[in-house]
Each structure stands twice: as C-alpha cells, then as structure tokens.
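Trainee: Sharing a model that was predicted from the sequence below.
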Amino acid sequence: MSRAGGRFLDALAFLSRLAPPRPCNARSLAACVPWFAPAGLVLGSLYTLAAWLFLTLLSASPATMLFSGAVWPAAALAAWLWLALELWSTRGLHWDGLADLGDACGSGATGARFWEILRDSRLGAFGALSLLLIFSGQWLALTWHLAAGHWLPLVLAPAWGRACAVWLAASAPPHDPDSLGGLACAGAGPAVRRIYRLAAFLLTCLLMALGLSLWQGLVLLGAQYWLTRRLAATARRQGGLSGDFLGAAIELGQLCFLLATL
C-alpha cells in the first residue's frame, strides 16, 4: 500500500469505525492529519447515500402513503438517519468533545478548574444544551437540504467539519503536546494550513459556480474564520488546545457549512 493510502486509512480509522483498527503512534497520527478532510468526504458520501436510498425506498413503498406529497416529514426522517449514521460511525467522539467543551466554557471557570470540568465524563447542563442546540441545528439544516434536493452539501459537510479541526489545530498551541490534541497540532503545520485554506477558497468558488450565491460564499468563509478564531482564542486563554476542542470544532464547522449553503 502506498504511503498516502496508509495515511488516509490511518485518518479514517482514527476518525471513525469504518476502517479496521491500525497500529498508531505519535508519528503516524500526526502524519494522518492532512487526510482528515478526505476521510470526512468518504463519511459524507456514505451518510448521503444512505439518506438517498432511504428516501427512494420510502417513496416506492405502498405502506408509506402517509408521506405522499409531504416532502418535509420524509426529509426529516432521512436527516435523522444521516445524523444517526454519523453518531454510530464516529462512536459519538466529536459530540463528546462538544459536550465537554460546552460544560467547561459554560461554567466560566479558568485555569485548572476549566480542565477539571473539561475532563469530567459526567454531562452537565451546559454540555446537554450544547448537544441539543447543535444537533437540532444540524437536523433542521439537513432536513431543509434534503427537502430541496441539495445533495452536494450533505456530502461535503463532514469534510468541511474535519477541515475545521485542522484549521483550529494550526491556530493555537496544544495544552499537552503528547496528547491526541497535541499530536494533531503537530500534524497541522504551515504547509498543511496553507493547503487547507486554499482548498476552502477553491471549494467555495466551485459551490458559487454551481449556484451558491456570492453572499452565501462570503458568509461561509467569514463565519468559519470567526469560529476558528474564537475557539483558538478560548484555547490560548485556557492554556492550549485539547482533543475536545477539535471534536467540538468538527461539529460546529459542520453546522456552519450546512447553514451557510442553505
């Protein structure tokens, strides 16, 4: 297997359960970071294919006359399936990071107390509200896209979300260089950051050529820039990034993409 193929499988195995477990060390984990977005593209393609098959079977089944002429209920079910597959395939890893960061930031704590809350496996009120807000936002945006027949954003959203984690890893120092978050930061060097920024710009231009309006393209890039800067500033204020920050960035970036491309 080529080196590039091995790194891609490392990224897919690290981010999901869709690839067999692979031997992992600090060097291999850092080297697979540039492949986060391609791994997200594979995940998005599988989720979207499942949603399309579900809608096709639903429309063809005589037992689903309830949905005849009612696009939104069917789209809502397909969107729920899309999200359920993401939760299953990633083991809820990124959502766990979102909940942990929500609890830590919502507490208003700083320093050691912030990290104590962040590492606490128990779910608090702010974490639960963060999960509810982001999950419902993604579900509504996915439903809207599915009802309108917008398939490309559904394929691209997981790739964009994982690119958000790379942008964040390149924008702030790690809290612990030997942790998973620290190793991700080590893999997001200046060259990777430049490639990902260029890819985001070119993808936005492509989407505009396919029908995305200019203001939507500007909102997408501007909102993503603001989100990355805000998360990076929080990380620097608290002493550095961790894997929870990167997991939260994936889900927040995914929501940003889905909303901006409506």
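Mentor: Good, I have the coordinates.
Trainee: drop to CA atoms for contacts and neighbour counts, all remaining ones
Mentor: Will do.
Trainee: so who does the spatially closest residue to His94 that is not a sequence neighbour touch?
Mentor: Nearest residue to His94, sequence neighbours excluded (Cα to Cα, 6 or more residues apart in numbering): Gly247, at 4.0 Å. Applying Cα atoms under 8 Å, 6 or more residues apart in numbering to Gly247 gives the contacts 93-98, 165.
Trainee: Name the member of the residues you listed with the most neighbours.
Mentor: Of these, Ala165 is surrounded by the most neighbours, 29 neighbours in total, counting by other Cα atoms under 10 Å.
Trainee: So that one is in contact with Ile250, correct?
Mentor: Yes: contact criterion Cα atoms under 8 Å: Ala165 and Ile250 qualify, at 5.6 Å.
Trainee: Which residue, neighbours along the chain excluded, lies closest to Ala165?
Mentor: Ala165 sits nearest to Leu246 (Cα to Cα, 6+ apart), 4.9 Å away.
Trainee: neighbours around that neighbour, how many?
Mentor: Leu246, neighbours per other Cα under 10 Å, totals 28.
Trainee: For it, which residues are in contact?
Mentor: Leu246 neighbours (Cα under 8 Å, 6+ apart): 94, 97, 165-166, 168-169, 181.
Trainee: and the helix or strand containing it, how far from the chain's centre?
Mentor: Assessed by DSSP states H and E, Leu246 sits inside helix 243-260. Relative to its parent chain, helix 243-260 has a centroid offset of 5 Å by Cα atoms, centre = their mean, to the nearest Å.
Trainee: quick one: buried residues of that helix?
Mentor: 243-260 (16 or more other Cα atoms under 10 Å).
Trainee: try stretch 106-117
Mentor: With the criterion 16+ other Cα under 10 Å, stretch 106-117 contains buried residues 106-107, 114-115, 117.
Trainee: quick one: terminal-to-terminal distance for stretch 167-187?
Mentor: Start-to-end span of stretch 167-187 (Cα to Cα, to the nearest Å) is 11 Å.
Trainee: follow-up on the earlier one: in helices, which of the contacts of Gly247 appear?
Mentor: Among these, the members found in helices (DSSP state H) are 93-98, 165.
Trainee: Leu152: which of those is nearest?
Mentor: Ala165 (20.8 Å; Cα to Cα).
Trainee: so who does that closest one touch?
Mentor: Contacts of Ala165 by Cα under 8 Å, 6+ apart are 246-247, 249-250.
Trainee: what ranges do the helices span in the stretch 1-150 of the chain?
Mentor: Ranges of helices in the stretch 1-150 of the chain, per DSSP state H, counting those that start in this stretch, are 3-15, 26-32, 36-60, 71-90, 93-107, 112-118, 125-148.
Trainee: ok, second structure coming up, stack it against the first:
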Amino acid sequence: MLTRFWTEYMTALSFMTRLGCARMYSNEEIAATMRQFYAVGLTVGALITLPFALGAFSQHPWVQAWLWVFLSIWVTRALHWDGWADIWDGWGSCAQGERFWQIVKDSRVGAFGAIAMVIGILGQTLLAHELFLLGSWQVLIFAPIAGRVAAVVLGGLGDAPEASTQGRLFLQGVTRATIMVQTALTVVTGFFLCGFLPTVYTALLCAFLLWSFLRLAKVQGGINGDFLGAAVVGGELAAMLAYLM
C-alpha cells in the first residue's frame, strides 16, 4: 500500500512539477496520478510558502507576493497556466464544436488568453500580498491544494471529448472514492489552515467555477486537460480570495 502510494505520488510529482524524475509513463500510471493531486498540491504549497513563513523578505510583502507567484509558475513549469489561457481563448471566442477545440489546442495565445493570464497572475500577486501583509501565509499552502482537488472534482463530473487523449487518461483515473477522499482531506486542511468560513467560501467559489466550466463543457462536448489546468488556477484564486472575504 505504502509502496503504491509512493510510486503514484512520484509519478504525479514528475508529471506536474519539476520535482520528480521525468520519464515515459504508461496510460495506467498517468490515470493513477489523479489520486495524488491533494498530495502534490500540499507539496507545492509548502515548498513555495515556507521560505516566507520562515522570514524571507518579511519587510517586503510585495516582493514576497511576486516571488511566491514566480515560484509557483517555475515549479509547475506553467503547466496549469497554459490550460487557463487556452480555455479562456476558446471561451472568449464564442466558437462552438470543432472550431472551439481548434482555438483551445492552438499553441499561440490569443487576446482572451492574454487577458486571462494578466488577470490571473496579477490577481494572485495582489491576493498573496494581502495575505502576507496579514501574516496569513498558511492560506498560500492551502491554495495549491484547493486548486488541484478542484481539478479532480471537475474530472469526475465531466466527460472527455472524442478527440481528447491526455485528458481522457486523467479522467479515467477519477473514481467516486478519489473525489470523496481528496475532498474530505481538503476540507479538513482548510479548516486547520484557514478556518471554517474561509473554507466554506472556498467551496462556494470553487462550486461556481466548476459549474461554469461544466456548462461550457456541455456545449462543447466534453473536457480535456486544459479544463483541468484552468480549474487548478481558478481554484487557487478562489481559496486566496475566500480568506479575504
């Protein structure tokens, strides 16, 4: 049991961050990483936040906030931000069907994707600054957890389109037990790190975000990996904003 957990955890860490050893993975190994999204979120959150919790740049909350966002992007290779930009490009275009997926899969960033990147990165920087100013750095450990578990829930509620390859593999790894266990762990962690009301507000904001993505997916015929990446970024923003509410 412990060996399987460690293997899945290292696979997820390698795929989603710079922290593991990159190699080729089987379809089954990729699907199994969905069980480790909570653990990866906790790892990323702790790694990029603890230096500031220990006093790094303690007199300069703007510098702390900028570095926190930079480290988040660097550690994850901007993997989720790519999905965030792609989904907003497709969504903002009002295209449907095949044209929507062509826009989403286009390697070039369009106007809506660029706007979403500015809003997202600026939003995380501003929110992180406020949290550091309040001394509430523990919320920044929770935010990456909330984002990744939001992606798990989205994956469990949606279906992959016919053309999806990687997204379909991830969705195959989501079971009802996976959703329940990771959601429960996230709620307990939220209560411990942020308190009752911020955790409730996080859940409500994430629920609205996922409902919006699922409505879009219903029109477009399913969700792919870009939807999951967008859910990660959106969930992080939700958790940070919820605490300040």
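Mentor: Noted; the coordinates are in hand. Since the structure is predicted, the reported quantities are computational estimates derived from the model, not experimental observations.
Trainee: What would you report as the TM-score here?
Mentor: Here the superposed chains carry a TM-score of 0.93, computed using TM-score structural alignment, normalised by the length of structure 2; 243 aligned residues with a Cα RMSD of 1.8 Å.
Trainee: on that earlier part again, Throw the contacts of Leu246 of structure 1 into JSON lines and include distance to Pro34 of structure 1, thanks.
Mentor: Listed next are the contacts of Leu246 of structure 1 as JSON lines, based on distance: Cα to Cα, whole Å:
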{"residue": "His94", "distance to Pro34 of structure 1": "18"}
{"residue": "Gly97", "distance to Pro34 of structure 1": "20"}
{"residue": "Ala165", "distance to Pro34 of structure 1": "11"}
{"residue": "Val166", "distance to Pro34 of structure 1": "8"}
{"residue": "Leu168", "distance to Pro34 of structure 1": "13"}
{"residue": "Ala169", "distance to Pro34 of structure 1": "11"}
{"residue": "Gly181", "distance to Pro34 of structure 1": "14"}
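Trainee: Gly240 of structure 1 matches what in structure 2?
Mentor: Aligning on TM-score structural alignment places Gly240 of structure 1 opposite Gly222 in structure 2.
Trainee: wait, isn't that match in contact with Ala160?
Mentor: Yes: if you go by Cα under 8 Å, Gly222 of structure 2 and Ala160 touch, sitting 4.7 Å apart.
Trainee: about what we covered before: which one of the contacts of Leu246 of structure 1 sits closest to Ser28 of structure 1?
Mentor: Among the contacts of Leu246 of structure 1, and counting by Cα to Cα, the member closest to Ser28 of structure 1 is Gly181, at 13.8 Å.
Trainee: Now do that closest one: how many residues are near it, please.
Mentor: 25.
Trainee: Now do Gln36 of structure 2 against Leu185 of structure 2, distance only.
Mentor: 12 Å.
Trainee: The two: which has the busier surroundings?
Mentor: Shown here are Gln36 of structure 2 and Leu185; by other Cα under 10 Å, Gln36 has more neighbours (23 against 15).
Trainee: Which residue in structure 2 aligns with Leu156 of structure 1?
Mentor: Aligned partner of Leu156 of structure 1 by TM-score structural alignment: Phe142.
Trainee: Identify the residue of structure 2 aligned to Gln254 of structure 1.
Mentor: Using TM-score structural alignment, Gln254 of structure 1 lines up with Glu236 in structure 2.
Trainee: Name the nearest of the ones in helices among the contacts of Gly247 of structure 1 relative to Phe126 of structure 1.
Mentor: Closest to Phe126 of structure 1, out of all of these and judged by Cα to Cα, is Leu98, at 10.2 Å.
Trainee: Kindly provide the distance from the equivalent of that closest one over in structure 2 to Ala151 of structure 2.
Mentor: With TM-score structural alignment as the criterion, Leu98 of structure 1 lines up with Trp84 in structure 2. According to Cα to Cα, Trp84 of structure 2 and Ala151 of structure 2 sit 12 Å apart.
Trainee: where do the contact lists of these two overlap?
Mentor: 229, 231.
Trainee: quick one: furthest residue from the center of structure 2?
Mentor: Gln59 (29.0 Å; Cα atoms, centre = their mean).
Trainee: From Phe52 of structure 2, how far off is that residue?
Mentor: Separation of Gln59 of structure 2 from Phe52 of structure 2 (Cα to Cα): 10 Å.
Trainee: again, but for Leu140 of structure 2
Mentor: From Leu140 of structure 2 to Phe52 of structure 2 the distance is 10 Å (Cα to Cα).
Trainee: Compare those two and say which is more crowded by neighbours.
Mentor: Shown here are Leu140 of structure 2 and Phe52; by other Cα under 10 Å, Leu140 has more neighbours (25 against 17).
Trainee: Surely that one and Thr49 touch.
Mentor: Yes: taking Cα under 8 Å as the definition, Leu140 of structure 2 is a contact partner of Thr49 at 6.4 Å.
Trainee: give the contact list for Leu41 of structure 1.
Mentor: Leu41 of structure 1 neighbours (Cα under 8 Å, 6+ apart): 155-159.
Trainee: So what does it match up with in structure 2?
Mentor: In structure 2, Leu41 of structure 1 lands on Leu42 (TM-score structural alignment).
Trainee: go on, Ala76 of structure 1?
Mentor: In structure 2, Ala76 of structure 1 lands on Trp62 (TM-score structural alignment).
Trainee: Leaving out sequence neighbours, find the closest residue to its match.
Mentor: His129 (5.5 Å).
Trainee: mind listing what the one you found touches?
Mentor: Applying Cα under 8 Å, 6+ apart, the residues near His129 of structure 2 are 61-62, 64-65.
Trainee: Where does the match of Gly240 of structure 1 sit: helix, strand or coil?
Mentor: coil (DSSP: H, G, I helix; E, B strand; the rest coil).
Trainee: For it, which residues are in contact?
Mentor: So Gly222 of structure 2 contacts 158-161 (Cα under 8 Å, 6+ apart).
Trainee: Closest one of those to Phe192 of structure 2?
Mentor: Gly158 (29.8 Å).
Trainee: and that closest one, what pairs with it in structure 1?
Mentor: By TM-score structural alignment, Gly158 of structure 2 lines up with Ala172.
Trainee: quick one: secondary structure of that match?
Mentor: coil.
Trainee: do you know how far the residue lying closest to it once chain neighbours are set aside is from Trp52 of structure 1?
Mentor: By the measure of Cα to Cα, 6+ apart, the closest residue to Ala172 of structure 1 outside its immediate chain neighbours is Ala232, 5.4 Å from it. Applying Cα to Cα, the value for Ala232 of structure 1 to Trp52 of structure 1 is 36 Å.
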